[in-house]
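sequence and predicted structure below; questions after.
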Amino acid sequence: MGLNYYQIKENVLQARKLVIRGTSVAGSGHPGGSFSMAEIMGCIFYNHLKYDPKNPEWEGRDKLILSKGHASPGLFSNMAVAGYFEESQLDTLRQFGSKLQGHPDLKCPGVEFCGGS
């Protein structure tokens, strides 16, 4: 994507807001773990990764592996800001049948790996 510093900073702030929104609506989750990786995720997502949210299976994409699975709200928030799905989907975090679970799930378009930890 190659955004500048101020655009990345704005996206990181929006992603943090979505982490709070999602974990608050869910009544559970790990916002601290997501916050501790917010800036690095922002730099990776908006300045280094090659991806197409409209075509998550694009062969030329980079693959992000989040081994810190309990920080999935941070991953999902950045994915929403990047356009993989509507930001309102964060309201379904950790709900039965949602693509947005407590750890990354391959049912969610754009998720490449189901991590633990």
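Perfect, thanks for sending it. Numbers count the residues shown, from 1 in each chain.

contacts, neighbours, all on C-alpha from now
Noted.

for Glu10, see how far away Ser72 is.
20 Å (C-alpha to C-alpha, to the nearest Å).

select the longest helix from the protein.
The single longest helix within the chain, with elements called by DSSP state H, is helix 5-26.

buried stuff in that one?
Residues of helix 5-26 classed as buried: 8-9, 11-12, 14-16, 18-23, 25-26 (neighbour count, 16 or more other C-alpha atoms under 10 Å).

just the residues contacting it, thanks.
The contact list for helix 5-26 (C-alpha atoms under 8 Å, 6 or more residues apart in numbering) reads 29-31, 34-35, 38-39, 42-43, 46-47, 73-74, 77-78, 81, 87, 90-95.

again, only using 6 Å
Under the criterion C-alpha atoms under 6 Å, 6 or more residues apart in numbering, residues 29, 42, 73, 77-78, 90-91, 93 lie in contact with helix 5-26.

now tabulate those in CSV and tack on neighbour count and secondary structure.
As requested, the contacts of helix 5-26 are arranged in CSV below (neighbours: other C-alpha atoms under 10 Å; DSSP: H, G, I helix; E, B strand; the rest coil):
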residue, neighbour count, secondary structure
Gly29, 23, coil
Gly42, 24, helix
Pro73, 32, helix
Ser77, 30, helix
Asn78, 25, helix
Leu90, 25, helix
Asp91, 18, helix
Leu93, 27, coil
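
this is the other structure I want to compare:
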Amino acid sequence: MPALKDIATQIRRDIVRMVHGCASGHPGGSLGCTDYFTALYFKVMQHNPKFTMEARNEDVFILSNGHISPVFYSTLARAGYFDVKELATFRKIDSRLQGHPATPRTPAWYSHCQRFIRTRYERCPWCSFI
């Protein structure tokens, strides 16, 4: 496995390519969070790229800041959740990789709590304690 620094560098490249490729997005937050995502997904978290909603014996990552979706998508692709080539579809029509990961088609995605906060916590299993 490549060193964490090398993985983080590649994820940063992916972020710049994704945002530049669609001429839209917020690269700053994603670039600033890259080291955290790299450490979590490649060193700290127990996770399985054969993603299931049950997440048995796995750590679950909850993202509530949709503006950093480029780092989330790149990290997932580099961790084997889907083909890295799919990153080129970021924010394109009919892509699974939209600007805010809130669709059921988004790979390895449990819920988007920010979206549910606007709907008074309806149906959000992660926000039910609030």
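Ah, there it is. Just so it is clear, the model here is predicted, and its values are computed rather than measured.

what does Ala80 of structure 1 align to in structure 2?
Taking TM-score structural alignment, the alignment pairs Ala80 of structure 1 with Ala77 from structure 2.

once you drop chain neighbours, what's closest to its match?
Once flanking residues are discounted, Ala77 of structure 2 sits nearest to Val84: 5.1 Å by C-alpha to C-alpha, 6 or more residues apart in numbering.

how much space separates the one you found from Lys50 of structure 2?
15 Å.

the more surrounded of these two?
Val84 (16 against 10; other C-alpha atoms under 10 Å).

re earlier: give me the contact list for the host helix or strand of the match of Ala80 of structure 1.
Ala77 of structure 2 belongs to helix 69-78 when assigned by DSSP states H and E. Here helix 69-78 of structure 2 makes contact (C-alpha under 6 Å, 6+ apart) with 11, 15, 30, 83-84.

let's see it at 7 Å
11, 14-15, 30, 34, 37-38, 83-84, 87, 99-101 (C-alpha atoms under 7 Å, 6 or more residues apart in numbering).

any idea which helix or strand comes after the longest helix of structure 1?
helix 31-35.

mean shift of that next one relative to structure 2?
Taken over the aligned residues, the distance from helix 31-35 of structure 1 to structure 2 averages 0.6 Å (mean C-alpha distance after the TM-score superposition for structure 1).

chain center to that helix, what's the gap?
In terms of C-alpha atoms, centre = their mean, to the nearest Å, the centre of helix 31-35 of structure 1 is found 12 Å from the chain centre.

try stretch 73-81 of structure 2
That offset, for stretch 73-81 of structure 2, works out to 8 Å (C-alpha atoms, centre = their mean).

what does stretch 90-105 of structure 1 give?
The chain centroid and the centroid of stretch 90-105 of structure 1 are separated by 12 Å, computed with C-alpha atoms, centre = their mean.

next, the buried residues of that stretch.
Neighbour counts over stretch 90-105 of structure 1 (16+ other C-alpha under 10 Å) mark 90-94, 99-105 as buried.

next one: stretch 59-69 of structure 2
Buried residues in stretch 59-69 of structure 2, counted by 16+ other C-alpha under 10 Å: 60, 63-64, 66-69.

of those, which is the nearest to Cys113 of structure 2?
Checking the buried residues of stretch 59-69 of structure 2 against Cys113 of structure 2 with C-alpha to C-alpha, the nearest one is Ser64 at 5.6 Å.
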